[in-house]
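A structural model of the following input is requested.
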Amino acid sequence: MELGLLPALGSGIGDLEETGQASRLIEGYLEPYARAFERVWYFSYRPESLADFTGDHELARSVGVLAPRGRRPRLLRALTMPVEHRRQFARCAVLRVFQITGVIPAIVARARWGTPFVTTYGFWYARLSRPGPSRVAKRVLETLGLRLAAAVVATTEELRDRAASVAPAQRVHLIPNGVDLARFAPGERRSGGKGRILYIGRLSEEKNLSALVQAAAALSARVPCHLVMLGSGPLRQRLEAEARSAGVSAEFPGVVDHRRVPDWLHEADAFVLPSFTEGHPKALIEAMAAGLPCVVSDCAGNRALVTDESTGLLFDPRDPVALADRLERVLTDETLAVSLGRCGRELIARDYDLARLVATEIELLKRVARDSRR
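Modelled structure (predicted):
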């Protein structure tokens, strides 16, 4: 049985490498897929090969990365991908779409060969995208993808309910994002009581990071604190300037490889995620797995993980003062910080073990492939 993998529209493993996430894909997904299927094909939008990201030659024999021939717009690539790689597509018993925006080649393959596909639904693109033609296009893709998929993997209960309002409920399966529990484990705190506050993610508007800088400025007048924003994005220079202007002690290390993230978590005293919207944030799952007390905005994706005063602290993302107050609590109340970290770790260990969740997904993929043959 052969498996085909389809990334988000226009992307590839190189996009994950740019955000430090390629190793997570390779170790968390490609390796178990390769053990479960005779052959795995990754249909990329980028000129790349697996050897660009790993020296594992055995894995490269099991997982083929198929790059485009020549340059073309991403939509044209999506439409012609099953034609360009028709031999490999025809051999796939099932296609795995990593994001709903990547369903176009899967829909074409379904029409041409009857190949079933399973898609992740991890973000409500049609509702949360900015108004304009892009939102309309995403709404159409979302609806088509959900209706035509043989199975939908929803990452939160809210997204499961949304998907079940479009697709038959029996096709929708709740499989959340997971974490390597051994790698992201509680460790010795190495901050030395410096009040290190860690954010991990894209430096972009929807992450509400100016509010974080404002909160850090207010907080620094009361307790020692140091802000670390790990990641890249269009707002980096503006945020650096805002931090300097506000007198906030801050650093912007850029992107680090996913395998190094636990070191940054162990050097922090608190994790913060102030976003206006979230799907099912992997960075938060990893911080909770590492036993770090988490202060996060009160939005749907975060609420799926954090119960206020139990597994973390919630705040209104429009209120930097509330954010500063909650950060002060976890930095000054060790009993609270330890309790939040412990309860967060227990939740993640119980429900978000990546190895178990990927095994569940593989069972679903094989069942879909078998059912399509009947």
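
going forward, measure contacts and count neighbours with C-alpha atoms only.
Noted.

what about stretch 320-340, distance to the chain center?
The chain centroid and the centroid of stretch 320-340 are separated by 26 Å, computed with C-alpha atoms, centre = their mean, to the nearest Å.

other residues contacting that stretch?
195, 211-212, 214-216, 218-219, 223, 269-270, 291-295, 309-313, 315-317 (C-alpha atoms under 8 Å, 6 or more residues apart in numbering).

to compare against the first, here's another:
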Amino acid sequence: MRRDRLLIVIDGMEVGGSQRQVQQLLHGLDRRRWEPELLYFRSPSFLVDEIARDGVRVHCIRKRHRVDLPFLWAYARLLRERDYALIHAFSLTAELASVFARALARRRPALVASERSFALDRPRWFWWLKGFAIGRSAAVIANSRAGARATAQRTGMPDARFDVVPNGVALPQVISPDERAALRHELGVAEEQLLALFVGRLVPVKNLPSLIRALAALEPEQRPRVALAGGGPEQDALELLAADLGVDANLVFLGERTDVPRLLQAADYLVLTSHFEGLSNAALEAMAAGCPVIASAVGGTPELVDNGRSGLLFPPDDAPALAAAMARMGDAELRRRLARGATAHVNAHHSGGALAAATSAVYERCLRAKEYAKNTGVAGPEPVQGPAK
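Coordinates of the predicted model:
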């Protein structure tokens, strides 16, 4: 079997959904077929160490400015030295850097772009640059049908340029009842109180003020303990809002955690209040852990959470609706039913092996098209696996 060298590129390796998907993909790729490597530009985290321990060669080239010629020359030098067959870029910054570094290196590895954020409030120049990058890519992998459709529309690119590959997730190691009880005690959960968990960056797109307003709308005896696992620039503002609304005693800020699977098994449910989502890695991890999900019905989330079967959905930025969903989670039988539905869905559709296999199939198609063009002097056939119908 031929073994091709592959470079996964992402700008930052902080703890986030895309970064966890990079880790899942690198772990799941068939090492008999691929020799995967990782390149990132900033913000290392424990995920980098875990990827390296998994036998993946890791490169860090610091990008210090928006236009950084020394960075581009260093990236081009890496392309010349390592002679990759294919680059898969996981962000617009990584896509643009890859386009220009390939030109400087005079190397033409196939380029696969990504659509993951589903942030529709981006300015016009963002979509112009995204279209520029996609136009120079052999394929685009989106993690949701909604994200693929929206990006195709805003960039003017044909639907056939996109492949939809849902996120993958690994099943967690099950914790014991004693460990669960000890973790809930550590988080300050009172007897008979529920524990609601948020996992993600404390940034505006996550719309966490909506969660705090919903918490305040609940009767005091209904309020869960809310733990926020993640860091970010919004923490001070969130603490002030919670104090103003009189619910600061119900909140605990955990910062970045390396034990999210344990936290999810200790929680009674996960809450996601985002303005935009692609396909939420936090929701996937919760579902895999048997933790029910309450989420805003945005982006690719309705593709993942079947309302009333594998979780509860509410209209975005609707704190009263979120409060009503949180109140419903007081029903233990409902939580058990949602957890069963969520776990069954993840097992059927979102394994790490499925992520790697579907992504690898896109890589293979891109390399076949490149080989066809090399042998015939004409471009290969257009991709045919477009987004959702």
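
just the ones in helices from the contacts of stretch 320-340 of structure 1, please.
Those of these mapping onto helices are Ala211, Leu212, Gln214, Ala215, Ala216, Ala218, Leu219, per DSSP state H.

so what's the third one up against?
Same thing as Gln214 of structure 1. Contacts of Gln214 of structure 1 (C-alpha under 8 Å, 6+ apart): Ala246, Pro320.

next, count neighbours for Pro149 of structure 2.
If you look again at residue 149 of structure 2, you'll see it is Arg, not Pro. Residues lying near Arg149 of structure 2 (other C-alpha atoms under 10 Å) number 20.

that one maps to what in structure 1?
Here Arg149 of structure 2 is matched to Asp161 in structure 1, going by TM-score structural alignment.

just to revisit the earlier point, quick one: which of the ones in helices among the contacts of stretch 320-340 of structure 1 is nearest Gly254 of structure 1?
Nearest to Gly254 of structure 1, judged by C-alpha to C-alpha, of these is Leu212 at 17.2 Å.

isn't the closest one right next to Phe271, touching?
No: using C-alpha atoms under 8 Å, Leu212 of structure 1 is not in contact with Phe271; the gap is 11.6 Å.

thinking again about what came up before, now the ones in helices among the contacts of stretch 320-340 of structure 1 as TSV including distance to Thr120 of structure 1?
As requested, those are exported to TSV (distance: C-alpha to C-alpha, whole Å):
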residue	distance to Thr120 of structure 1
Ala211	31
Leu212	30
Gln214	35
Ala215	35
Ala216	36
Ala218	40
Leu219	39
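
hmm, Arg110 of structure 1 is touching Pro116, no?
Yes: assessed by C-alpha under 8 Å, Arg110 of structure 1 is found in contact with Pro116 at 6.0 Å.

so these two - more neighbours on which side?
Pro116 (25 against 18).

can you check which helix is longest in structure 2?
helix 352-376.

packing partners of it?
Counting contacts by 3 or more C-alpha pairs under 8 Å, 6 or more residues apart in numbering; DSSP states H and E, helix 352-376 of structure 2 is packed against helix 17-28, strand 110-115, strand 139-142.

so which of these is the most surrounded?
Across these, averaging neighbours per residue (mean count of other C-alpha atoms under 10 Å) puts strand 139-142 on top, at a mean of 27.
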